[in-house]
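Asks: curious how this folds, go ahead:
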Amino acid sequence: MTIKTFSLGGDLTINRLGFGAMRLAANTLEGPPRDPENGIAVLRRSVELGVNHIDTAGFYRRGAVRANELIRRALSPYRDDLVIATKIGPLPTPEGVPSGQATPGQLRGLVEAELRSLGLDRLDLVYLRVGGTTGPGGESVAERFAVLAELRAEGLIQHLGVSNVDAVQFAEARKIAPVAAVQNRHTGDLGLLTACEEAGIAYVPYFPLGGGVSPLESERLDKVAVRLGATATQVHLASLLATSPSMLAIPGTGSLDHLEENLAASRLSLSDEDLSDLRG
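Replies: Prediction:
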């Protein structure tokens, strides 16, 4: 049976199926703003259904609709068991589209802005998001991660993570301060995933339902979904969690119906036959 929870940083117990807030403000980074009242309803329903890990960022915004403000309006005062993770590093345009990267000297201001927008005295988990829209690698994270380590020592941050990194950047960060989580685009870096699992570090793929499922993968998902009386989306999420006990999933949506469908995946139990069929 799949273990349902994960100990983040060794002291925060979270459900492995969480919620990503990116789609609360808009369906895409360049799409039109969504109705903020709908986002508030989705957030409140998510915690009713057992979510206690919400992943957000200050640059998740479109026009006047900002994910962090919706989280504060919907859920503050926060439950004691709710863990909010956020990301800093990218500098958004006025429209909220991430463009450049913050300098080390700008990181404190970004962390303080996250505290204000979420209405918190301390952030549970802060990822240093590295690079742009390209893949990981090619630059040092040491100077910027050291700034976050100082803010952690001051008590503004409880745990640190890194996002969009390769194995070299991951190791570089770990020499500076403990890393509680890695958030990368793909699940294909098995070496990095294995390193996280061995160290008790969470591995959190963003866009867990994206990435272009091939026709062959879709056929496999559909086959198992029919057998289980589930949807292909639910099977996809369940198979993701079955990959590793360190794997967390944070599917995001602005739809109450899709939220219900996504979170129902936590009730699926995949057999050896199901996993074999999915892997081909």
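
Asks: C-alpha from now on. contacts and neighbour counts both.
Replies: Noted.

Asks: in a strand, Lys87, correct?
Replies: Yes. Checked against DSSP: H, G, I helix; E, B strand; the rest coil, Lys87 lies within a strand.

Asks: to compare with the earlier structure, here is another sequence to fold:
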Amino acid sequence: MSKKSTRVDLACQALRQAIIEQALPPGTKLPEDELGIRFGMSRTLVREVLAQLQGEGLVDAPPRRTATTAKPTLDQAREIFETRKMLEREVVRLVIGRWQPQFGADLEGHVRAEEAARQAGDARVSIRLAGEFHTRLGGMAGNTLLRRYLSEVVSRCSLILALYGRPHSADCAVNEHREIVAALRAGNAEAATKIMDHHIGGVEQRALLDSGRDAGFDLGAVLSRYAGQLDAGSTKVARISKPKVRGKR
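Replies: Sure thing, here's the model as predicted:
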């Protein structure tokens, strides 16, 4: 992998995480110059990053206008959740057909990480881990394309929650994820599907309240926190310490 592609991937990963963790609210302007400074990139590379995130539905980048984090309409949000429900049901079916004891161990380890984030009161990490439970499960289905599509809709759902929903319920996520794992372990496809439908239905209900969010925050501070130390030879984004981000008034 070239230095160029590595840096683009790292910047995509950092911005994706910031959007999923709701640190960058929907409709946030993403000036190319600001991104370039924070990630140490040329405007050409910044445009590649924005184009990739636009393809994932996380960024709107119209020609000759400043890109923003995506701001889906309520109708679009409903379509996204409708698609997610279908994908999640198929994932359950495929995972049960391919079930291995290691799947259960991996999922239970992830749920323990969710519980730790909940107990620590770290809402942003809790939000990210809740979504990663589903993408991790999608990876166990053995279908690369399905995993890709599921990952995209899960990320879009996080964006919708930031735009319309009430705060993430870590208690519900952890408990329902445990129930899903138990049903999968038992090989009970009907129960697992029913629990999954109820779980996603609850997420959708929290998401589509049309209440909006306060987008006041310091863009530079958020970008700096998620950019971390971008090393062209690394495969991960190193997160720097977590300064408190003060909202602008």
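
Asks: got a TM-score for the pair?
Replies: After superposition, the two chains reach a TM-score (TM-score structural alignment, normalised by the length of structure 2) of 0.28; 124 aligned residues with a C-alpha RMSD of 6.2 Å.

Asks: how about the helix or strand where Ile37 of structure 2 lies, which residues are buried there?
Replies: Assigned by DSSP states H and E, Ile37 of structure 2 belongs to helix 32-39. Residues of helix 32-39 of structure 2 classed as buried by neighbour count (16 or more other C-alpha atoms under 10 Å): Glu32, Glu34, Leu35, Gly36, Arg38, Phe39.

Asks: just checking, what packs against it?
Replies: Helix 32-39 of structure 2 sits against helix 43-55, helix 219-227, with contacts defined as 3 or more C-alpha pairs under 8 Å, 6 or more residues apart in numbering; DSSP states H and E.

Asks: which of these is buried the deepest?
Replies: helix 219-227 (a mean of 20; mean count of other C-alpha atoms under 10 Å).

Asks: for it, packing partners?
Replies: By 3+ C-alpha pairs under 8 Å, 6+ apart, helix 219-227 of structure 2 packs against helix 3-20, helix 32-39.

Asks: what angle sits between the last one and helix 3-20?
Replies: The reference is to helix 32-39 of structure 2. 100 degrees (axes from the mean of the first three to the mean of the last three C-alpha atoms, to 10 degrees).

Asks: just the angle for helix 32-39 of structure 2 relative to helix 219-227, thanks.
Replies: Using the same axes, to 10 degrees: helix 32-39 of structure 2 against helix 219-227 is 40 degrees.

Asks: helix 32-39 of structure 2 relative to helix 43-55, how many degrees between them?
Replies: 100 degrees.

Asks: host element of the residue nearest to Ala173 of structure 2 when sequence neighbours are not counted?
Replies: Spatial nearest neighbour of Ala173 of structure 2, excluding adjacent residues (C-alpha to C-alpha, 6 or more residues apart in numbering): Ala130 at 6.4 Å. Using DSSP H and E, Ala130 of structure 2 sits in helix 123-139.

Asks: next SSE downstream of that helix?
Replies: helix 144-164.

Asks: buried residues in that following helix?
Replies: Under 16+ other C-alpha under 10 Å, the buried positions of helix 144-164 of structure 2 are 146-147, 149-164.

Asks: report the buried residues of the helix or strand Met86 of structure 2 falls within.
Replies: Using DSSP H and E, Met86 of structure 2 maps to helix 74-97. Of all the residues in helix 74-97 of structure 2, those buried under the rule 16+ other C-alpha under 10 Å are 74, 77-78, 80-81, 84-85, 87-89, 91-96.

Asks: ok, stretch 120-130 of structure 2 next?
Replies: Buried-residue list, stretch 120-130 of structure 2, by 16+ other C-alpha under 10 Å: Ala123, Arg124, Val125, Ser126, Ile127, Arg128, Leu129, Ala130.

Asks: the first one against Glu115, yeah?
Replies: Same thing as Ala123 of structure 2. No. Counting by C-alpha atoms under 8 Å, Ala123 of structure 2 sits too far from Glu115 to count as a contact (11.3 Å).

Asks: just checking, what packs against the strand or helix carrying Arg174 of structure 1?
Replies: Secondary structure assignment for Arg174 of structure 1, by DSSP H and E: helix 167-176. Using 3+ C-alpha pairs under 8 Å, 6+ apart, the elements in contact with helix 167-176 of structure 1 are helix 142-153.

Asks: doesn't Thr68 of structure 2 lie inside a strand?
Replies: Yes. Thr68 of structure 2: assigned to a strand according to three-state DSSP.

Asks: that one: what's its closest spatial neighbour, skipping adjacent residues?
Replies: In space, Thr68 of structure 2 is closest to Lys29, 4.3 Å off (C-alpha to C-alpha, 6+ apart).
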